[in-house]
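Student: this one's structure only:
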């Protein structure tokens, strides 16, 4: 049996995106809006904060919570985070696809007003420095 090799297999594309061959690797994340992979430094991280944080947590089964989606430019906020290009087009795509609840694994209503204001107002910084 002859073994065939394929130039341009999926592994080589992944290695290139992660910076293989340059001696350093950088984290790669996926934008929840456009679904494009990019360096984490190019994307804005956001997290979900419970609006009714003073109330006890509702059960995971059948329970729903209202959450506020807030930007996390320092990338240090606790909890599950997701990433988005800091441009209005990706924000609109993510909202249209209802990607915020799925990405953050929350059941209930997601208030994206703080994230939207940060992106539309130009206040969305990519790093905490």
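Tutor: Now that the structure is in, tell me what you want to look at. Since we're looking at a predicted model, the values are computed, not measured.
Student: CA atoms for contacts and neighbours, from now on please.
Tutor: Fine.
Student: host element of residue 103?
Tutor: helix 99-104 (DSSP states H and E).
Student: And residue 91, by the same measure?
Tutor: helix 88-97.
Student: returning to what we had before: which strands and helices lie in contact with whichever helix or strand comes after the helix holding residue 103?
Tutor: Using DSSP H and E, the helix or strand that follows helix 99-104 in sequence is strand 110-111. Packing partners of strand 110-111 (3 or more Cα pairs under 8 Å, 6 or more residues apart in numbering; DSSP states H and E): strand 67-71.
Student: From the contact counts, what lies against the strand it packs on?
Tutor: By 3+ Cα pairs under 8 Å, 6+ apart, strand 67-71 packs against strand 44-50, strand 110-111, helix 113-120.
Student: Comparison target below:
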């Protein structure tokens, strides 16, 4: 019986997964903060905003784990999220939010690069060969 160790994800993909996990944790934290600061005059908006950010953060966390484990299914939602976040960064670019926009942009581009490198694509494509 061949018990070779499971292949380890390439470093760029692990970095992309870690950054995606950090994004997910940030969004979950934002959702929790939104829940903590609920007020009766905007209850409906606060609850839906909280639910959105909690769900979005949880999805990113789940996809980060999928990337780390070599799940090709996780690539598309993470790429889509990063593209959306680049658009958000563009909308924040200017005035006092320039630093926030730059941070969002840099992290999103780093995740996209980490996912799209040939070694990462090969690791994600070889999903059927892992046990």
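Tutor: Looks like it came in fine. Remember, predicted model here, so these are calculated numbers, not experimental data.
Student: TM-score of the superposed pair?
Tutor: TM-score for the superposed pair, counting by TM-score structural alignment, normalised by the length of the first structure: 0.24. Supporting figures: 56 aligned residues with a Cα RMSD of 5.0 Å.
Student: Would you mark the buried spots in the helix holding residue 91 of the first structure?
Tutor: Applying a neighbour-count criterion of 16 or more other Cα atoms under 10 Å, one finds 90, 91, 94, 95 buried in helix 88-97 of the first structure.
Student: Give the buried residues for the helix or strand where residue 125 of the second structure lies.
Tutor: Element membership for residue 125 of the second structure, per DSSP H and E: helix 118-125. For helix 118-125 of the second structure, the neighbour count (16+ other Cα under 10 Å) marks 119, 120, 121, 123, 124 as buried.
Student: Could you point out the member of the buried residues of helix 88-97 of the first structure that lies closest to residue 38 of the first structure?
Tutor: Nearest to residue 38 of the first structure out of these is residue 90 (Cα to Cα; 13.0 Å).
Student: With residue 81 of the first structure as the reference, measure out to the closest one.
Tutor: In this view, residue 90 of the first structure and residue 81 of the first structure are 16 Å apart by Cα to Cα, to the nearest Å.
Student: pretty sure residue 15 of the first structure is in a helix, no?
Tutor: Yes - judged by DSSP: H, G, I helix; E, B strand; the rest coil, residue 15 of the first structure forms part of a helix.
Student: Now for it, how many residues are close by?
Tutor: Using other Cα atoms under 10 Å, the number of residues around residue 15 of the first structure comes to 12.
Student: what do you get for residue 100 of the second structure?
Tutor: 14.
Student: That one contacts residue 92, doesn't it?
Tutor: Yes - using Cα atoms under 8 Å, residue 100 of the second structure is in contact with residue 92, at 7.3 Å.
Student: Residue 30 of the first structure and residue 44 touch, don't they?
Tutor: No - under the criterion of Cα under 8 Å, residue 30 of the first structure is not in contact with residue 44, lying 10.7 Å apart.
Student: the more surrounded of these two?
Tutor: Between residue 30 of the first structure and residue 44, counted using other Cα under 10 Å, the more crowded position is residue 44 (25 against 17).
Student: which residues does the closest residue to residue 22 of the second structure other than its chain neighbours contact?
Tutor: Excluding the flanking residues, the one nearest residue 22 of the second structure by Cα to Cα, 6 or more residues apart in numbering is residue 61, at 8.0 Å. By Cα atoms under 8 Å, 6 or more residues apart in numbering, the contact set of residue 61 of the second structure is 20, 21, 22, 24, 25.
Student: end-to-end on stretch 95-104 of the first structure?
Tutor: Termini of stretch 95-104 of the first structure sit 13 Å apart (Cα to Cα).
Student: which parts of that stretch are buried?
Tutor: Judged by neighbour count using 16+ other Cα under 10 Å, the buried positions of stretch 95-104 of the first structure are 95, 99, 100, 101, 103, 104.
Student: Is it correct that the last one is in contact with residue 48?
Tutor: Yes - at 6.9 Å, residue 104 of the first structure counts as touching residue 48 under the criterion of Cα under 8 Å.
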